[in-house]
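K.L.:
Okay, sequence plus prediction incoming.
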Amino acid sequence: MSMTDTIHAKLTEKFAPTQLEVIDESMSHHGHAGWREGGETHFRVRIATRNFDGMSRVAQHRAVMDALEAELKARVHALAIEVLPAA
């Protein structure tokens, strides 16, 4: 399973999002810190979920980071998080 698929599956299971995009931006970071051959190091997540209702932006981002703790420790160098309004 690719890292994109792993991130998508974990966030879907944890947060039941109404919208979720996992974008591998690794190639745009070629040669930067943390980049590795084959990519799967730099990601952007766009997520909308009712599970974040009432949470501060910091708490929302921490929840995503906690859900992806193993991936962040192992392979993912950078993660940009965009929390969208839940529909």
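P.N.:
Okay, I see it.

K.L.:
contacts, neighbours, all on C-alpha from now
P.N.:
Fine.

K.L.:
and the longest helix anywhere in the chain, what does it pack onto?
P.N.:
Taking DSSP state H as the criterion, the chain has its longest helix at helix 3-15. With contacts taken as 3 or more CA pairs under 8 Å, 6 or more residues apart in numbering; DSSP states H and E, helix 3-15 sits against strand 19-24, helix 57-67.

K.L.:
Out of these, which is closest to Ala87?
P.N.:
Closest to Ala87 of the helices and strands packed on helix 3-15, according to CA to CA: strand 19-24, at 8.5 Å.

K.L.:
What about Ala9, how many residues nearby?
P.N.:
A count of nearby residues for Ala9, using other CA atoms under 10 Å, gives 12.

K.L.:
okay, pairing it with this:
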Amino acid sequence: MHQERAELIKERLQVLAPTSLEIIDESHLHAGHAGSKNGASHFRVTIHSPKFNGLNRVAQQRLVFQALEGLLPYPIHALALSTHATSN
């Protein structure tokens, strides 16, 4: 189930034309946490994208959250983001 969610994240983030994308499922680290009830997932995402060029960190993260709209807070409960601009 978590692998399918990781693939969905990867698919949705393609709109940002990532030059590098790492998705790590950290759900096992949050077992028993209230947010993991009903099988919600926790992920860590590192993404490099030219679409982030000229944007501050908050604006970069907004683009990621827009791409993942409808997945938070369920089936993805938590998302740790590391965004990086790259040159075209």
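P.N.:
Received it, and whenever you're ready, just let me know what you need. Computed from a predicted structure; not experimentally measured.

K.L.:
List the TM-score for the superposed pair.
P.N.:
TM-score for the superposed pair, counting by TM-score structural alignment, normalised by the length of structure 1: 0.87. Supporting figures: 85 aligned residues with a CA RMSD of 1.8 Å.

K.L.:
ok so, going back, quick one, which of the helices and strands packed on helix 3-15 of structure 1 is nearest to Glu13 of structure 1?
P.N.:
Using CA to CA, the helices and strands packed on helix 3-15 of structure 1 put helix 57-67 closest to Glu13 of structure 1, at 9.6 Å.

K.L.:
mind listing what's buried in the closest one?
P.N.:
Of all the residues in helix 57-67 of structure 1, those buried under the rule 16 or more other CA atoms under 10 Å are 60-61, 63-64, 67.

K.L.:
With stretch 15-24 of structure 1 instead?
P.N.:
15-17, 20, 22-24.

K.L.:
can you list those in TSV and add distance to His8 of structure 1?
P.N.:
Below are the buried residues of stretch 15-24 of structure 1 laid out as TSV (distance: CA to CA, whole Å):
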residue	distance to His8 of structure 1
Phe15	11
Ala16	11
Pro17	10
Leu20	8
Val22	6
Ile23	10
Asp24	11
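
K.L.:
Go ahead and name everything in contact with stretch 43-62 of structure 1.
P.N.:
Contact with stretch 43-62 of structure 1 is made by 15-26, 76, 78-87, as judged by CA atoms under 8 Å, 6 or more residues apart in numbering.

K.L.:
contacting residues around Leu79 of structure 2?
P.N.:
By CA under 8 Å, 6+ apart, Leu79 of structure 2 lies in contact with 42-45.

K.L.:
Confirm it sits in a helix?
P.N.:
No: counting by DSSP: H, G, I helix; E, B strand; the rest coil, Leu79 of structure 2 is not found in a helix; it is strand.

K.L.:
who's sitting farthest from the centroid in structure 1?
P.N.:
Among the C-alpha atoms of structure 1, the one most distant from their mean position (CA atoms, centre = their mean) is that of Gly31, at 21.3 Å.

K.L.:
show me what contacts that residue?
P.N.:
Taking CA under 8 Å, 6+ apart as the test, Gly31 of structure 1 contacts no residue whatsoever.
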